[in-house]
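*Asks:* Show me how the following folds:
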Amino acid sequence: MTDVVQNGQAKRVSNSAIFAGCAVFVAGMVGAAYASVPLYRLFCQVTGYNGTTQRVEQYSEKILDRTIQVTFDANISSGLNWEFKPARMVNPKIGETIQIEYTATNRSPRPTTGSAVFNVTPMEAGAYFNKVECFCFTEQTLQPGETVKMPVVFYVDPEIAKADETRNIKTITLSYTFYPSEPGKPVAALPEGNKAVDKKL
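*Replies:* Have a look, this model is predicted:
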């Protein structure tokens, strides 16, 4: 009889241990899912992986006597009734700091908020495309019918001319896509902080 009781208790302990282990595993997987996006974002920002541009605080101290063509692309996802226009193509010197402006218009009858994700092609150039200021660092809320200019201040790192995989790149394309978002709930793929965009035309 004692053996039966002990075996029953052992089974209950074993089942409890398995349940606790499963609960810990599930909790760990959920935590990993939430952590994976910012960790992936950080990895992309540091390495330029997948065409992710770099965010910097300072301007380049070196300017090469060589230009590079930079073109711009603008996209709006479904669910956001905006018109979004890219800047004109520019040909800055490598290392030269330059400012361009995108333009966005809210075509809906109510205030709407959007967040922009971005990338650079060719992807190898992402690690050398440095943004000092960008409207993509924060959410953007537009009033009905409002049109805003959205500046981007950037330069192409002179090191792009040295690396074997990038030295022959002649054209870089900076692309943005705006997605609808709720105020206070930024898209996980976006860097945090920075100044709000100037909304004066």
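*Asks:* For the rest of this, base every contact and every neighbour count on C-alpha atoms.
*Replies:* OK.
*Asks:* Look at residue 24 and give its secondary structure.
*Replies:* helix (DSSP: H, G, I helix; E, B strand; the rest coil).
*Asks:* got it, and the one 5 residues further on?
*Replies:* Secondary structure of residue 29, reduced to three states by three-state DSSP: helix.
*Asks:* ditto for residue 70
*Replies:* Relying on three-state DSSP, one would call residue 70 strand.
*Asks:* Make sure it is actually in contact with residue 89.
*Replies:* Yes - between residue 70 and residue 89 a contact is recorded at 5.8 Å, counting by CA atoms under 8 Å.
*Asks:* which ones are touching the nearest residue to residue 75 once chain neighbours are set aside?
*Replies:* The shortest distance from residue 75 to any non-neighbouring residue, by CA to CA, 6 or more residues apart in numbering, is to residue 177 (4.5 Å). Contact criterion CA atoms under 8 Å, 6 or more residues apart in numbering gives 74-77, 116-118 as the residues in contact with residue 177.
*Asks:* and what of residue 166?
*Replies:* Residues in contact with residue 166, defined by CA under 8 Å, 6+ apart, are 124-125, 160.
*Asks:* Check residue 65 too.
*Replies:* For residue 65, the residues meeting the contact criterion (CA under 8 Å, 6+ apart) are 93-94.
*Asks:* so it is in which element?
*Replies:* Taking DSSP states H and E as the definition, one finds residue 65 inside no helix or strand.
*Asks:* now residue 82: how far from residue 75?
*Replies:* 10 Å (CA to CA, to the nearest Å).
*Asks:* Which one's more surrounded, these two?
*Replies:* residue 82 (26 against 18; other CA atoms under 10 Å).
*Asks:* For the comparison step, fold the sequence that follows:
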Amino acid sequence: MSEKLKDNNVDQKNRRIGLICGGIFCAMVGVSFAAVPLYDMFCRATGFGGTPMRVEQVSDVILDRTITVRFDSNTSPGLPWEFKPKERQVELRIGETAEAFYVARNKADVATAGTASFNVSPELAGAYFNKLECFCFTEQELQPGQAYEMPVQFFVDPEIVNVPELKNIKTITLSYTFHPLTKATAEVQAPAAKKRIGG
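*Replies:* Coordinates of the predicted model:
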């Protein structure tokens, strides 16, 4: 009888340990799926890794000092688009709001879709590069031969001059990369702030 009780206690302990291990495994799987969006939210909130900050209002301080913002564009393999900035660079005062345009054109004879990611270099400047409007992470679909102008509105936070590593910075590069999407993996939406220029 005591042997049976002992076996039952061992079985209960093994079940409990199995449930705990299963719970830990499920939690780890959940955390791994949440890691990418959480990391993206962290980068957008802090400017970590050269991710520009997203803001709702313009700067109320504009300095006399100017800075050059260069525009870079890339397209991932598998997306038959021509993608480039309308201007290669712009010079503006720190704190001043500026607007730039990128143009994407579908070179394929079928509709294709993409979404853009972005970063700023030097990375440390990402926390001081503020975007008011942009086309990043918006799913875009272009018909054969169609082209769209996509605006980005931004300013460089005047606080950048108080950062020892950035106080003498002369140039910031804003870089976008378009990645392919398929209709099977994403519901494609037409962006609200894009202007058709051909097609």
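*Asks:* Looking at the contacts of residue 177 of the first structure, spot the one nearest residue 24 of the first structure.
*Replies:* Proximity of those to residue 24 of the first structure, judged by CA to CA, is greatest for residue 117, which lies at 33.8 Å.
*Asks:* more crowded one of residue 70 and residue 89 of the first structure?
*Replies:* Each of residue 70 of the first structure and residue 89 had its neighbours counted (other CA under 10 Å), and the higher figure belongs to residue 70 (17 against 13).
*Asks:* excluding its backbone neighbours, what's nearest that one?
*Replies:* When the adjacent residues along the chain are set aside, residue 70 of the first structure lies closest to residue 172, with 4.8 Å between them (CA to CA, 6+ apart).
*Asks:* looking at this, that neighbour is in a helix?
*Replies:* No - the assignment for residue 172 of the first structure is strand, going by three-state DSSP, so no helix is present there.
*Asks:* how close does it get to residue 131 of the first structure?
*Replies:* Looking at residue 172 of the first structure against residue 131 of the first structure, where the rule is CA to CA, the gap reads 14 Å.
*Asks:* Kindly report the same for residue 178 of the first structure.
*Replies:* Looking at residue 178 of the first structure against residue 131 of the first structure, where the rule is CA to CA, the gap reads 18 Å.
*Asks:* How about residue 147 of the first structure?
*Replies:* Using CA to CA, we find residue 147 of the first structure at a distance of 23 Å from residue 131 of the first structure.
*Asks:* do the same with residue 139 of the first structure
*Replies:* In this structure, residue 139 of the first structure and residue 131 of the first structure are separated by 17 Å, where distance is defined by CA to CA.
*Asks:* more crowded one of these two?
*Replies:* With neighbours defined as other CA under 10 Å, residue 139 of the first structure and residue 131 compare such that residue 139 has more, 25 against 21.
*Asks:* can you count the residues close to residue 23 of the second structure?
*Replies:* When neighbours are counted by other CA under 10 Å, residue 23 of the second structure registers 12.
*Asks:* Kindly report the same for the one 4 residues further on.
*Replies:* Residue 27 of the second structure: 11 surrounding residues under other CA under 10 Å.
*Asks:* doesn't residue 61 make contact with residue 97 of the first structure?
*Replies:* No - Residue 97 of the first structure lies out of contact with residue 61 (CA under 8 Å); the separation is 9.7 Å.
*Asks:* More neighbours: those two, which one.
*Replies:* A side-by-side neighbour count of residue 97 of the first structure and residue 61, using other CA under 10 Å, places residue 97 first with 20 against 10.
*Asks:* Going along the chain, name the strands of the first structure.
*Replies:* Secondary structure of the first structure by DSSP state E: the strands cover 54-55, 69-76, 82-85, 98-106, 112-121, 129-134, 140-142, 147-156, 171-180.
*Asks:* now the ones you listed in TSV, with distance to residue 16 of the first structure?
*Replies:* Rendered in TSV, the data for the strands of the first structure read as follows (distance: least, CA to CA, whole Å):
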stretch	distance to residue 16 of the first structure
strand 54-55	49
strand 69-76	51
strand 82-85	54
strand 98-106	56
strand 112-121	45
strand 129-134	53
strand 140-142	50
strand 147-156	57
strand 171-180	45
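*Asks:* which stretch among these comes nearest residue 8 of the first structure?
*Replies:* Counting by CA to CA, residue 8 of the first structure lies closest to strand 171-180 out of the strands of the first structure; the figure is 56.2 Å.
*Asks:* Compute the inter-axis angle for the closest one and strand 129-134.
*Replies:* 40 degrees (axes from the mean of the first three to the mean of the last three CA atoms, to 10 degrees).
*Asks:* Contacts only, for the residue positioned nearest the centre of the second structure.
*Replies:* The central residue of the second structure, meaning the one whose C-alpha is nearest the mean C-alpha position (CA atoms, centre = their mean), is residue 117 at 4.4 Å. Each residue near residue 117 of the second structure by CA under 8 Å, 6+ apart is listed here: 136-137, 176-179.
*Asks:* repeat that with 7 Å
*Replies:* Under the criterion of CA atoms under 7 Å, 6 or more residues apart in numbering, the contact partners of residue 117 of the second structure comprise 136-137, 176-178.
*Asks:* Likewise for residue 77 of the first structure?
*Replies:* Neighbour list for residue 77 of the first structure: 177-179 [criterion: CA under 7 Å, 6+ apart].
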